[in-house]
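J.: Sequence first, predicted model second:
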Amino acid sequence: MAPAAAHQPLGSSRTVTDDLGTAVTLPAGPVTRVVSLVPSLTEALAATRRGALIGATDWCTHPADLDVPRVRGTKNPDRRAIESLAPELVVCVQEENRELDVRRLREAGVPVWVGVVESVDDALRVLRTLLTQVLGWDEPGWLTEVERLWGPDDGPRPMRRHVAVPIWRDPWMVVGPDTYTSDLLRVLGLDNVFAGPRSTGGSGRSTGDNGADPDGQVSRYPSVTVDQIDASGADVVLLPDEPYVFTDDDGPEAFTRTPTRLVSGRLLTWYGPAMLEAHQELSALDG
């Protein structure tokens, strides 16, 4: 995905292009009123310029002391509440937010920028582009450190463990290919057995029964059975606390052959300052 294109200011405005190719008109200077509909980006915005963040979703739990108006969820935002906040920009990502809400906000005259994140490289690009080019803010120190730890991707890496990552039960669903989580694990040497073949590497161990759609394509979040997870070849099943809240009493008991480990869903799925903690904690994961 190409970085956002920024054009020279014309009068009191400038235009940037989001990851889906849509032109977004913004103030000529730094953006000072932002609503975030993406929890991980809410944390990134607050860590960079908290005073500019004027609204967030109910799921935006970090930082814990963030005191801004809440506009419901990522997939059912209160569009009227957002409009009433008069944001200069609403921040979304393709995976977490509905095209319908993006379209309706734009029809109401609210500028919306949409990012696409399916890999670690995507996350680094979106963070830098959003903060420095789109919003026009100075580069934060935490982003410099995140880029030092995580980039650039230098191709296939040796896998030290094979893992499976359920995200739901009843029905069971797991993280599949072309996802930020799967790529984050790959970069750390943790092979997601349900990732399937992909251009960035990985073992391609997931074939046949491991969550393939009827047409033979592996879904990004395939539905599977517990038996399929247990027989997947994973060395360990990572059980996050989001979106499904796996606990000591809810999740591990389902697996009879494969060891399980409870992990922070934020470290597996959030891009931004959480990537600093993710690198430290997941790098130490040894089963």
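T.: Everything's here; your move.

J.: From now on I want contacts and neighbour counts done on CA atoms only, so please keep to that.
T.: Noted.

J.: now the helices for the stretch 151-287 of the chain?
T.: 180-187, 226-230, 265-269, 274-283 (DSSP state H, counting those that start in this stretch).

J.: What separation do you get for the nearest residue to L20 once chain neighbours are set aside and T22?
T.: Nearest non-adjacent residue to L20, counting by C-alpha to C-alpha, 6 or more residues apart in numbering: V114, 6.8 Å away. Between V114 and T22 the computed distance is 8 Å (C-alpha to C-alpha, to the nearest Å).

J.: Strands along this structure, start to end?
T.: Taking DSSP state E, the strands of the chain run over residues 13-17, 23-27, 34-36, 53-56, 89-93, 112-115, 161-164, 166-168, 172-174, 190-192, 223-224, 236-240, 260-263.

J.: Neighbour count: V114 and T22, which is higher?
T.: Between V114 and T22, counted using other C-alpha atoms under 10 Å, the more crowded position is V114 (23 against 14).

J.: take the one below as the second:
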Amino acid sequence: MGHQVLVPQAPQRIVSLVPSQTELLFDLGLGDRVVGVTKFCLHPKELVKGKTKIGGTKNFKTEVIDQLQPDLIIGNKEENYQEGIEALQQKYPVWMSDIYTLEDAFAMMEQVGKITRTEPQAGKLTSIIKTQFEKIEPIQPPVTAAYFIWKNPYMAVGGNNFIDDILTRCGLVNALQHLPRYPEVTPAMLAALNPQVILLSSEPFPFQEKHIQEFKEICPQAKVLIVDGEMFSWYGSRLQYAVPYLQKVLEEIRSV
């Protein structure tokens, strides 16, 4: 966003506006310094319960944030909203990430480590995740896939975003890669694309087994799976659990 963020001392009162980055802060050993999180910050489950909730990722309660008097706020360009971020920047140091690829996620973790003075922990974490992703076994030959995140209307993952990057690393060719980041998709569009695999994410819309049949009716030949959205979209320390899960999904696809 073109802003310089000055944090002359190790921050002691951190507000996180992004679930995956909240979990990262705890995994860097900063749990005691996290004073505010969003209502969508679910991990680590027991530890975030006691933190002050500052609203959602798209609708901060600025009066609550003011009461917390943070010396660092961490957000994300896509997940948060510009007007709210700009208002917070008038009062506090607000550090923003902008994530499109796995490499962006590594850079974010390393920069959060630097700004919070936890560089050794961040370096160790990124090293572990990098090693795991080097071992991922993508599907060969690649298969076409569509990844859905919403219902009524159907919305899916297009190109130029983090989930698209993860799909590519798995050997899944995003059938909607030519479209904007999160396009609305009609049944007719999906039928015309006819992907070999349809992945229904558990978030933000909670797709369940009961939704599989409606997609099978649109694309009878497709393999339709419910997948853990956190493992495809959380670009913080949750990535350390992603590769074993992704391998299981790929094994299920291969079994078709």
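T.: It's in. Given the structure is predicted, the values throughout are model-derived calculations rather than measurements.

J.: what TM-score comes out when they're superposed?
T.: TM-score of the superposed chains, computed with TM-score structural alignment, normalised by the length of the second structure, equals 0.87; 240 aligned residues with a C-alpha RMSD of 1.9 Å.

J.: picking up where we left off before, pretty sure the residue nearest to L20 of the first structure is in contact with T17, am I right?
T.: No: V114 of the first structure is not in contact with T17 according to C-alpha atoms under 8 Å; the separation is 9.1 Å.

J.: Report whether the expected contact of T15 of the first structure with V24 is present.
T.: Yes: contact criterion C-alpha under 8 Å: T15 of the first structure and V24 qualify, at 5.5 Å.

J.: still on that earlier bit, intersection of neighbour lists for V114 and T22 of the first structure?
T.: The contact sets of V114 of the first structure and T22 do not overlap (C-alpha atoms under 8 Å, 6 or more residues apart in numbering).

J.: L250 of the second structure is in contact with L167, isn't it?
T.: No: L250 of the second structure lies out of contact with L167 (C-alpha under 8 Å); the separation is 10.4 Å.

J.: Which stretch among the helices of the stretch 151-287 of the first structure is buried most, on average?
T.: helix 180-187 (a mean of 25; mean count of other C-alpha atoms under 10 Å).

J.: how big is the offset of that one relative to the second structure?
T.: Superposed on the second structure, helix 180-187 of the first structure shows a mean distance of 0.7 Å to its aligned residues (mean C-alpha distance after the TM-score superposition for the first structure).

J.: Over which residues of the second structure does that helix lie when aligned?
T.: Mapped onto the second structure using TM-score structural alignment, helix 180-187 of the first structure covers residues 162-169.

J.: Return the distance of the matching stretch from the chain's centre.
T.: 11 Å (C-alpha atoms, centre = their mean, to the nearest Å).

J.: Could you do stretch 223-240 of the second structure as well?
T.: Taking C-alpha atoms, centre = their mean, one finds stretch 223-240 of the second structure lying 8 Å from the centre of the chain it belongs to.

J.: What of stretch 249-259 of the first structure?
T.: The answer for stretch 249-259 of the first structure is 26 Å, by C-alpha atoms, centre = their mean.

J.: Give me the contact list for it.
T.: If you take C-alpha under 8 Å, 6+ apart as the criterion, stretch 249-259 of the first structure is touched by 226, 230, 234-237, 239, 260-261, 287.

J.: How about stretch 78-98 of the second structure?
T.: Here stretch 78-98 of the second structure has contacts from 1, 5-7, 17-18, 57-60, 62, 70-77, 104, 108, using C-alpha under 8 Å, 6+ apart.

J.: picking up where we left off before, distance to R49 of the first structure added to the helices of the stretch 151-287 of the first structure, as a markdown table?
T.: Compiled in a markdown table, the helices of the stretch 151-287 of the first structure are given as follows (distance: least, C-alpha to C-alpha, whole Å):
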| stretch | distance to R49 of the first structure |
| --- | --- |
| helix 180-187 | 25 |
| helix 226-230 | 42 |
| helix 265-269 | 21 |
| helix 274-283 | 16 |
